[in-house]
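Participant: Compute the structure for the input listed below.
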Amino acid sequence: MLPARGSHTRSHTRRVHIWSVSTSWNTVGDGEFFCPGCGGDRNYRRRTGRRRLTLFGVPTLSRGETGPVVECAACHGHFGTDALDHPTTARFSAMLRDAVHTVALAVLAAGGTGSEAVLRHAVHAVRAAGYEDCTADSLTSLIAALEADTGRYLAGAEAPCGAALAIELHEALEPLTPHLAPTGRESILFTGARIALGDGAYTEDERDVLVTVGNALRLCTDETARLLEAAQAPL
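Facilitator: Model (predicted):
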């Protein structure tokens, strides 16, 4: 039977892949990370691979190594190892909590712990950051212990906030800073400023500590000055 006029016969051909490049993966480590693909904390496998040229599905010639990569256990996406530099949600929360706690201690050490209003502001800030069992007594006791530890939190004559104190602030804030939006960095400095202002205007030592906080948060001098001025406005 002839095909109808205007119709076309169709032929289906099967494309055969004679050769291709395949990768065999080897797991060299694992852990938990913040997956860029999933947008949350996930388990991962750190993997290296070896590429081979395959002929009719049979591995033949080596095409070199690839990776390492980070493979998400949930979405199976492959990411560069720099994905491990981003803290997990739990780690980020802990870093933020510790940063606020360190800033509060630094401001209290610079201005003293004799003001109930200052202590109240400090306790509120530290609790809001995650230390829910923080009390005024726990803060004052910690500062007393730190001051007794070779004066690490006492101001020095050449460095008003003390060299050791500056190190403590930088160690707590610098690892966190790259993962904070500008508003987040400003919020930490603003929190410290409100604690210092609990009993009135900034003292010279309090201002020096807050400038150190601003530097650790990579805020420029003008931005730090603006925030310290803005913190003095009534809420």
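Participant: switch to C-alpha atoms for all contacts and neighbour counts from now on
Facilitator: Fine.
Participant: all helices for the protein, in order.
Facilitator: Defined through DSSP state H, the helices belonging to the chain, from first to last, are 89-111, 116-129, 136-148, 163-173, 182-196, 204-216, 221-230.
Participant: will you turn those helices into a markdown table that also has mean neighbour count and distance to Trp19?
Facilitator: Supplementary listing: these in a markdown table, determined by neighbours: other C-alpha atoms under 10 Å; distance: least, C-alpha to C-alpha, whole Å:
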| stretch | mean neighbour count | distance to Trp19 |
| --- | --- | --- |
| helix 89-111 | 21 | 44 |
| helix 116-129 | 20 | 58 |
| helix 136-148 | 15 | 68 |
| helix 163-173 | 19 | 53 |
| helix 182-196 | 20 | 51 |
| helix 204-216 | 22 | 55 |
| helix 221-230 | 15 | 60 |
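Participant: can you redo those helices as JSON lines with distance to Val69?
Facilitator: Output for the helices of the chain, formatted as JSON lines (distance: least, C-alpha to C-alpha, whole Å):
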{"stretch": "helix 89-111", "distance to Val69": "21"}
{"stretch": "helix 116-129", "distance to Val69": "34"}
{"stretch": "helix 136-148", "distance to Val69": "43"}
{"stretch": "helix 163-173", "distance to Val69": "29"}
{"stretch": "helix 182-196", "distance to Val69": "30"}
{"stretch": "helix 204-216", "distance to Val69": "32"}
{"stretch": "helix 221-230", "distance to Val69": "39"}
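Participant: Quick one, which of the ones you listed gets closest to Cys35.
Facilitator: In this view, the helices of the chain are compared for proximity to Cys35 by C-alpha to C-alpha, and helix 89-111 is the closest at 10.4 Å.
Participant: and the angle for that closest one with helix 163-173?
Facilitator: Between the direction of helix 89-111 and that of helix 163-173, the angle (axes from the mean of the first three to the mean of the last three C-alpha atoms, to 10 degrees) works out to 160 degrees.
Participant: So what's the residue count around the nearest residue to Ser20 once chain neighbours are set aside?
Facilitator: In space, not counting the residues next to it along the chain, Ser20 is nearest to Thr54; the distance is 5.4 Å by C-alpha to C-alpha, 6 or more residues apart in numbering. Thr54 has 18 neighbouring residues, counting by other C-alpha atoms under 10 Å.
Participant: And this one, please, so the two structures can be compared:
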Amino acid sequence: MAGEVIVRVRGLVNRFDGPPVHDGLDLDIHRGEVLGVVGGSGTGKSVLLRTIIGLNRARAGSVELLGTDMIHGSETELRAARQRFGVLFQDGALFSSLTVIQNIQVPLREFHHLPRDLLDEIALAKLRMVGLPPDAGGKYPAELSGGMRKRAGLARALALDPEIVFLDEPTAGLDPIGAAAFDQLVRDLQQALGLTVFMVTHDLDSLHAICDRIAVLAERRVLVAGPMETMLKHDHPWVREYFHGPRARAAAVTAVLEER
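Facilitator: Have a look, this model is predicted:
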């Protein structure tokens, strides 16, 4: 049974220069689920994420996140909402001039006035939470591997103990072992912390491994949303090719072997 809807998108229209990216898009995100968002190039996966969290202003429609109107809400309401979600942007999007510890502390400094020792304690706890050693905290992003940068970005996303985290291509650029480890980390954190996860991805292994539901963006809207079984039965050409093509078959075999 589906849980409480904590993000509700209705009739969303996003347009930049040219035809709309989204036109009448509807989507629900349920509390406690891992939702994978997929689609072809140019379907606006990252645009949808940015619109939900308020970084992009839609031309029309509505976005309600944890009870807050993210399009028409007041600045006070939006500021309160921002403390309830975290975001991992592509490749971590860490501030290059700050150490990892300082990066993790950015949202804490933005929303709270805490003493230095408590800031350090919280940041180190988040480092441990994502599987990074304490000495990584004093390093700069350029001194980290790609996988470590993503984990550091995830630690920053968790700094305020959010209810929902948004992940934009979290396993892109990682080798298969690193990607599988990151998937497992996300699932472990989701279960331990009761998180809701919205994950933009193209990684079929991630979809098989950790997603409860999948939403497919096509034709400027959410074409279909549901569990993997729904995707495998859908007859739209792109959906069929994506979930039944060679890469999909390889991912399915991997998933079966892991279950054994």
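Participant: Could you tell me the TM-score of the two chains?
Facilitator: With the length set by TM-score structural alignment, normalised by the length of the first structure, the two chains reach a TM-score of 0.25; 100 aligned residues with a C-alpha RMSD of 5.8 Å.
Participant: in terms of contact, does the residue nearest to Ser20 of the first structure touch Ser24 like I think?
Facilitator: No: contact status for Thr54 of the first structure versus Ser24: not in contact, 11.7 Å apart, counting by C-alpha atoms under 8 Å.
Participant: related to what we said a few turns ago, how about the helices of the first structure, which one is nearest Gly49 of the first structure?
Facilitator: Between Gly49 of the first structure and the helices of the first structure, the shortest gap by C-alpha to C-alpha is with helix 89-111, which sits at 29.0 Å.
Participant: now the helices for the second structure?
Facilitator: Taking DSSP H, the helices of the second structure run over residues 45-52, 75-82, 100-111, 116-129, 146-157, 176-193, 204-210, 228-233, 237-244, 246-259.
Participant: Would you mind giving those helices as a markdown table with distance to Ile164 of the second structure and mean neighbour count added?
Facilitator: What follows is those, written out as a markdown table (distance: least, C-alpha to C-alpha, whole Å; neighbours: other C-alpha atoms under 10 Å):
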| stretch | distance to Ile164 of the second structure | mean neighbour count |
| --- | --- | --- |
| helix 45-52 | 12 | 20 |
| helix 75-82 | 10 | 14 |
| helix 100-111 | 15 | 20 |
| helix 116-129 | 16 | 17 |
| helix 146-157 | 10 | 25 |
| helix 176-193 | 9 | 16 |
| helix 204-210 | 15 | 21 |
| helix 228-233 | 22 | 14 |
| helix 237-244 | 27 | 16 |
| helix 246-259 | 26 | 13 |
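Participant: Ok, which of the ones you listed comes nearest Asp69 of the second structure?
Facilitator: The stretch from the helices of the second structure with the least distance to Asp69 of the second structure (C-alpha to C-alpha) is helix 75-82; that distance is 8.0 Å.
Participant: ok and that closest one relative to helix 100-111, angle-wise?
Facilitator: Using the same axes, to 10 degrees: helix 75-82 of the second structure against helix 100-111 is 140 degrees.
Participant: which helices and strands does helix 75-82 of the second structure pack with?
Facilitator: The contact analysis (3 or more C-alpha pairs under 8 Å, 6 or more residues apart in numbering; DSSP states H and E) places helix 75-82 of the second structure against strand 68-69.
Participant: TSV please, covering the helices of the second structure and showing distance to Leu12 of the second structure.
Facilitator: Listed next are the helices of the second structure as TSV, based on distance: least, C-alpha to C-alpha, whole Å:
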stretch	distance to Leu12 of the second structure
helix 45-52	9
helix 75-82	19
helix 100-111	28
helix 116-129	35
helix 146-157	26
helix 176-193	28
helix 204-210	25
helix 228-233	23
helix 237-244	22
helix 246-259	30
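Participant: How about Glu168 of the first structure: what's its closest non-neighbour residue?
Facilitator: With C-alpha to C-alpha, 6+ apart, the residue lying closest to Glu168 of the first structure is Thr102, at 7.6 Å.
Participant: The one you found reaches Leu169, doesn't it?
Facilitator: Yes: contact between Thr102 of the first structure and Leu169 holds when scored by C-alpha under 8 Å: they sit 6.6 Å apart.
Participant: and the gap between Leu189 of the first structure and Ala148 of the first structure?
Facilitator: Counting by C-alpha to C-alpha, to the nearest Å, the gap from Leu189 of the first structure to Ala148 of the first structure is 27 Å.
Participant: and Arg249 of the second structure, what is it in contact with?
Facilitator: When the contact criterion is C-alpha atoms under 8 Å, 6 or more residues apart in numbering, the partners of Arg249 of the second structure are Phe243.
Participant: just the one 3 residues further on next, same as before
Facilitator: Listed by C-alpha under 8 Å, 6+ apart, the contact set of Ala252 of the second structure reads Asp205, His208.
Participant: Could you do Ser24 of the first structure as well?
Facilitator: For Ser24 of the first structure, the contacting residues are Gly49, Arg50, Arg51, by C-alpha under 8 Å, 6+ apart.
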